[in-house]
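# Could you look at this predicted model? Sequence included:
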Amino acid sequence: MDPADPRPLTLGTAGHVDHGKTTLVRALTGTDTDRLPEEKQRGLSIDLGYALLELPSGRRLSLVDVPGHQRFVRTMVAGATGIDLFLITVAADDGVMPQTREHARVLAGLGIERGVAAITKADAAEPTRALAETAALMPGIDIVPVSARTGLGLGDLLAALDRVASGLPATCSAGEEARLHVDRSFTINGAGTVVTGTLWSGQVARGDNVALLPQGVSCRVRAVHLHGQEVQTAAAGQRVALNLVGVSRNDVSRGDVVASPATDMKDTRCLAAELEPGVEIESGDRVQVHHGTRESAARVRRLPTGGWQLRLERPLLAAAGDRLVVRRIAPPETLGGGVITDTEPEARGDARREERPQPAAPPPRPEPLSPRALELEQSLRQAGAEPPLDSELAHMQDELAALREAGRAVRVGPRLHFHADALASIEAQLTGHLAEHPSITLAELRDQLHTSRKFAQALLEHFNGAGLTRRLGDEHVLRRRHTERTAEKA
């Protein structure tokens, strides 16, 4: 793939059962994504469906259609993993329903902010109430009344999706490791084992050597398929099918990962994570954790650092910077999302530093930083608002971890670390601007920091996730709680 080409994108559906997701997908793409006999018989999506959507600009999106029934939320989360933008449906005759809200929480938890809402069945019911409820649930997104039966609004919907897609980062990096979370596996006579999923990062090409995890099996990619056509290479953001040599169908299941042989992903039973504001859990709670296309029950504990330890009952394949979703087990409900900060907290002692106050003892002194860590710290400090990508620092992961533990480096998104002082300075600039202006756009922050769109976007997503700001359409505003605290200090 030419680095100048628009990066491939995957669109995911969302919405309450019977709100017309699959029917709308068929009207837009000509593909019936209900492929199982039981789905045909019941008229109900049970598993993930896939299609190719062509936009008015000629751009093509991979499309993942997810089930809407409450019993299949876990399947919905697996399908939403790795998507770039969403199409959420709300029926004109029903309005916003429980699974509409839960799917919206899943999308927010996975950090998927850009998308379009379709008010379906607009030929059969007045859409005014559904429009108002959807705007209140997901402020700032385009909302288009449509009818899959008559074709009403389908052109407007495609145009809205085109606008959102064109507003996403325009290029992808070929230097990152390849990583695919498997959501299907099957055998083709004469070809062997095939796995499918959305390529999270990097590229994969015919003839590449890859690792199947957690098995640790080395495989070779015999063929790469995109929407039924064989290609030489696939890139991050595409729905891909890989024909693998060296592994049998019985050795692969949903939740496994195909990755570059040198991957740093860990098969772990203990994670540290920062959860988004408003996730209602307490130390000792047992919750369900969804990551990639796998899930596990977990016991959570608050850490002195302010994050959370998640002790998993089933190992997950994860890397620092990945998103996860936390759900209540009974009654089942999505609580919110977060970002994994460490896949080996026990090795660094976090699991033993739980919430057991010991006022008589001084806090442990951090280990002295190595010369290499100090050199890296100076590089991050000098880089300011344009630090190197984590992929460029793959040989210094231990030093990065040491800087994080010392409070001198802060992870921003899945691929960046900023020096703590640089991030504090950027935050001060941002809050200073928002004290004098009602909002800030990505372009305005980019220009203020004299940096590129890539870094400005990562920073805004970080501040949104940290609860400092929130997004309203293409603008970002201070959250009310922060505004109130600022006023109190004044």
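Received, thanks. Here the structure is a predicted model, which means the values were calculated and not measured. Residues are numbered from 1 along each chain as shown.
# switch to C-alpha atoms for all contacts and neighbour counts from now on
Noted.
# In this structure, which residue is most central in space?
When CA atoms, centre = their mean is applied to the chain, the residue found nearest the centroid is L110 (4.0 Å).
# who are the neighbours in contact with that residue?
With contacts defined as CA atoms under 8 Å, 6 or more residues apart in numbering, the neighbours of L110 are T81, R323, L324, V325, G337, G338.
# same thing but at 10 Å, please
For L110, the contacting residues are 77, 80-83, 104, 290-291, 322-325, 336-339, by CA atoms under 10 Å, 6 or more residues apart in numbering.
# which of the residues you listed count as buried?
Applying 16 or more other CA atoms under 10 Å to these, the neighbour count classes 77, 80-83, 104, 290-291, 322-325, 336-339 as buried.
# Filter those residues down to just the ones in strands.
H290, H291, R323, L324, V325, G336, G337, G338, V339 (DSSP state E).
# my read: the last one touches G321, true?
Spelled out, that is V339. Yes. Between V339 and G321 a contact is recorded at 5.7 Å, counting by CA atoms under 10 Å.
# Quick one: the helices in the stretch 301-450 of the chain, in order.
371-383, 397-405, 420-436, 442-449 (DSSP state H, counting those that start in this stretch).
# same for the second one, what does it pack against?
In terms of contacts (3 or more CA pairs under 10 Å, 6 or more residues apart in numbering; DSSP states H and E), helix 397-405 is packed against strand 333-342, helix 371-383, strand 409-412, strand 416-419.
# which parts of the longest one are buried?
Neighbour counts over helix 371-383 (16+ other CA under 10 Å) mark A373, L374, L376, E377, L380, R381 as buried.
# quick one, what contacts the first one?
Read that as A373. So A373 contacts S379, M396, Q397, D398, E399, L400, A401, A402, L403 (CA under 10 Å, 6+ apart).
# closest to D251 among these?
Q397 (31.1 Å; CA to CA).
# residues in contact with that closest one?
Shown in contact with Q397 (CA under 10 Å, 6+ apart): D264, A373, D390, S391, L403.
# Is it possible to get CSV of those residues that adds distance to K454?
Listed next are those as CSV, based on distance: CA to CA, whole Å:
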residue, distance to K454
D264, 24
A373, 25
D390, 14
S391, 15
L403, 23
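# Including distance to I88, could the helices and strands packed on helix 397-405 go into TSV?
Formatted as TSV, the helices and strands packed on helix 397-405 follow (distance: least, CA to CA, whole Å):
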stretch	distance to I88
strand 333-342	17
helix 371-383	39
strand 409-412	28
strand 416-419	30
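# try this one side by side with the last:
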Amino acid sequence: MHVVATAGHVDHGKSTLVQALTGMQPDRWAEERRRGLTIDLGFAWTTLPTGPTVAFVDVPGHERFVPNMLAGVGPVPAALFVVAADEGWMPQSAEHLAALHALDVRHAVLAVTRCDLADPEPAGRAAQAELAGTSLGGDVETVAVAAPAEHGLDRLTGALDRMLARLPAADPDAPVRLWVDRSFTVTGSGTVVTGTLAAGRIRVGDELELPGRRRSTGVRAVQSLGHPVTEADAVARVAVNLRGVEAGELRRGDAVRTPGRFRPSELVDVRVHGDPAGTLPGTIMLHVGSAGVPVRVRPLGTDTARLRLDHSLPLRVGDRGLLRDPGAHHVSGGVTVLDVSPPPMTRRGAAAARADVLAGLDGRPDERSELRRRGLIRRADLERMGVPVTSAPLTGDWLVDDTLWAEVRARLPAVVDEWRAGHPLEPGPPVDVVRQALGLPDRALVHALVEPPLTMNDGRVVRASDAADLPPHMTDALEQLRADLREHPFVAPDHARLTALGLGPAELAAAERAGALVRVAPGVVLLPENIAEAAAELALLPQPFTVARARTALATTRRVAVPLLEHLDQAGLTRRLPDDRRQVP
């Protein structure tokens, strides 16, 4: 299916032409038919003689209803532009054309109606001249028609057919973002929303994310062109029946979308196509899809600005919208979204620096460019911005710019050495210390960063060569301690002796990490070789044995014997029996 907006004329000529093409009356309200004036969006469709199905979104032309017109034109890729032979180019024609140009619509057919009432040639030439300077270009096919007499309709359907053949194919595998242009309730079925599906595919049973809230809803049913279908592929006019959505919960301008694939944004940086950014009003209306949102404008460069939206919209890099000043009835120009997650500008000169960055962006989402500017980002976050990702994450879901990664890796040894200099009793800084020092958002990135001669050890980043290094004063103290224990292997030094040697809790912990001591209990330390010696001595006792017999055999005190036996139990060198005696396996 193809979807075309009919625009350009204020009177009933557009609707009459659509009715003649489709056999359907696009004006839905009795007041529209009575006044001969399109007020709201109308919809009709037909199958062209050559086979393609085309749906028309008939938009109002009167200046009072321009927001409705923009809601219909926003998601549509092509236009049937209508002028009347007896009236020619009108102010509303200019505003409709300005909107199509701002939205970068590139495909159109020009229909000059009422050719039975006036020569269509002058109106056609004037319209062509206006269209030539816009995104529609100078080769828009023109057809003169007289709808009531069906004069020229065959030529018009042929022109539409040729235009539709030039439209780029939509991506049916893209995530869904359905901009709602109508929302209503059906008794017994609940809420139904309609819109132009510009990309993706909607199936019965799909889950769609609702705007402004972290919940999804199921698709109960889908209709396309008035017929129930199990799925609809873009581009298509669709009506979607949603489960569990209350009446009035959705309205025109909302978007239902594939869960987790879009990033609602209230702050975006854009390129402005039209009036210079510095001349824009401080507050203006941004129209994207079927939405119209007040925004506050902060000019950055000649043609770039930051927009703060009144409420968030699910925008992506490369989205096209337009700015309109409703008070002046003026389309200020189009905008291309450059960044949906821009950095804060809090420092002096930040705005000028940001303008320089934006000057090099073209609105085409590019993974390398985004990584170069952001340094690192989660893959899912980048995809939600509309950036296709082809490279594999470095670790977890993290994508990292190669240049940044090389710089961070080069800084890591200095971070480790500096921390060790201030903490000589520690083997290396904890992972979180390194993460904060390098400005990394995730511990997993530290693990991915470490490479020889650095290594991970017990949650710390250490140099393998430094793992057993101890300060000189500790080396001397430990040598004296070893001398004591070699003479009396199981007489652990008491607190007074440890204090005299300058071995407090931190020093003992460092010595244990270095493998110089074994702490069998707080304040109770032995040499590593003493453990095996104790097991050998106990093996000579009649089995099983009591704590008292073990204490006597080891020539030590209960202060040492009890925790030493528990340590031997844990090491599997002794086994504790239910009666609290032990045996050597």
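Right, received. Where do you want to start? Everything numeric in this text was worked out from a predicted model, so none of it was measured.
# re the thing from before, I'd like to know which of the contacts of Q397 of structure 1 are buried.
Buried residues within the contacts of Q397 of structure 1, counting neighbours by 16+ other CA under 10 Å: A373, D390, L403.
# Between the residues you listed, which sits nearest L48 of structure 1?
D390 (32.2 Å).
# my guess is the closest one meets V410, correct?
No. The criterion here is CA under 10 Å, and D390 of structure 1 misses it with V410 at 11.9 Å.
# what residues are shared contacts of these two?
What both D390 of structure 1 and V410 touch, as defined by CA under 10 Å, 6+ apart, is the set L400, L416, H417.
# of those, buried ones?
With neighbours counted by 16+ other CA under 10 Å, the shared contacts of D390 and V410 of structure 1 contain buried members at L400, L416, H417.
# quick one: which of those is nearest V194 of structure 1?
Checking those one by one against V194 of structure 1 (CA to CA), the nearest turns out to be L416, at 33.0 Å.
# Against A108 of structure 1, how distant is that closest one?
21 Å (CA to CA, to the nearest Å).
# V258 of structure 1 too?
Counting by CA to CA, the separation of V258 of structure 1 from A108 of structure 1 is 26 Å.
# repeat for R311 of structure 1
From R311 of structure 1 to A108 of structure 1 the distance is 23 Å (CA to CA).
# residue in structure 2 matching K121 of structure 1?
By TM-score structural alignment, K121 of structure 1 lines up with R114 in structure 2.
# G140 of structure 1 contacts R471, correct?
Yes. G140 of structure 1 lies in contact with R471 (CA under 10 Å); the separation is 8.0 Å.
# what span of structure 1 lines up against whatever helix or strand V83 of structure 2 lives in?
Following DSSP states H and E, one finds V83 of structure 2 within strand 78-84. Under TM-score structural alignment, strand 78-84 of structure 2 corresponds to residues 85-91 of structure 1.
# how close does that stretch sit to structure 2?
For stretch 85-91 of structure 1, the mean deviation from structure 2 after alignment is 0.5 Å (mean CA distance after the TM-score superposition for structure 1).
# From the chain's centroid, how far away is that stretch?
Averaged C-alpha coordinates place stretch 85-91 of structure 1 at 17 Å from its chain's average position (CA atoms, centre = their mean, to the nearest Å).
# now the helices for the stretch 151-300 of structure 1?
Assigned by DSSP H, counting those that start in this stretch, the stretch 151-300 of structure 1 shows helices spanning 154-167.
# Surely L154 of structure 1 and P56 touch.
No. Applying CA under 10 Å as the test, L154 of structure 1 and P56 come out as separate, 11.3 Å apart.
# Neighbour count for these two, which is higher?
L154 (19 against 13; other CA atoms under 10 Å).
# Please say which position in structure 2 that one maps to.
Match for L154 of structure 1 (TM-score structural alignment): L153.
# Excluding chain neighbours, give the residue nearest to that match in space.
Take L153 of structure 2 and drop its neighbours on the chain: the residue closest to it by CA to CA, 6 or more residues apart in numbering is V145, 6.3 Å away.
# residues touching the one you found, list them.
Residues near V145 of structure 2 by CA under 10 Å, 6+ apart: 17, 84-85, 111-116, 120, 151-156.
# For the residues you listed, pick the one with the most neighbours.
Using other CA under 10 Å as the neighbour test, those are led by T113, with 31 neighbours.
# ok, it touching A144?
Yes. The criterion here is CA under 10 Å, and T113 of structure 2 meets it with A144 at 6.1 Å.
# intersection of neighbour lists for those two?
V83, A84, A85, P120, A123, G124, H151, G152.
# Among these, list the two that are farthest apart in space.
A123 and H151 (17.1 Å).
# Okay, the residue lying closest to A92 of structure 1 once chain neighbours are set aside and L161 of structure 1: tell me how far apart.
Distances taken as CA to CA, 6+ apart place P127 nearest to A92 of structure 1, at 4.7 Å, with adjacent residues excluded. Using CA to CA, P127 of structure 1 is found at 20 Å from L161 of structure 1.
# Same check on V90 of structure 1?
Note on V90 of structure 1: its distance to L161 of structure 1, by CA to CA, is 16 Å.
# Can you find the partner of L28 of structure 1 in structure 2?
Aligned partner of L28 of structure 1 by TM-score structural alignment: L21.
# picking that back up, where do the contact lists of L154 and P56 of structure 1 overlap?
Joint contacts of L154 of structure 1 and P56 (CA under 10 Å, 6+ apart) are A160.
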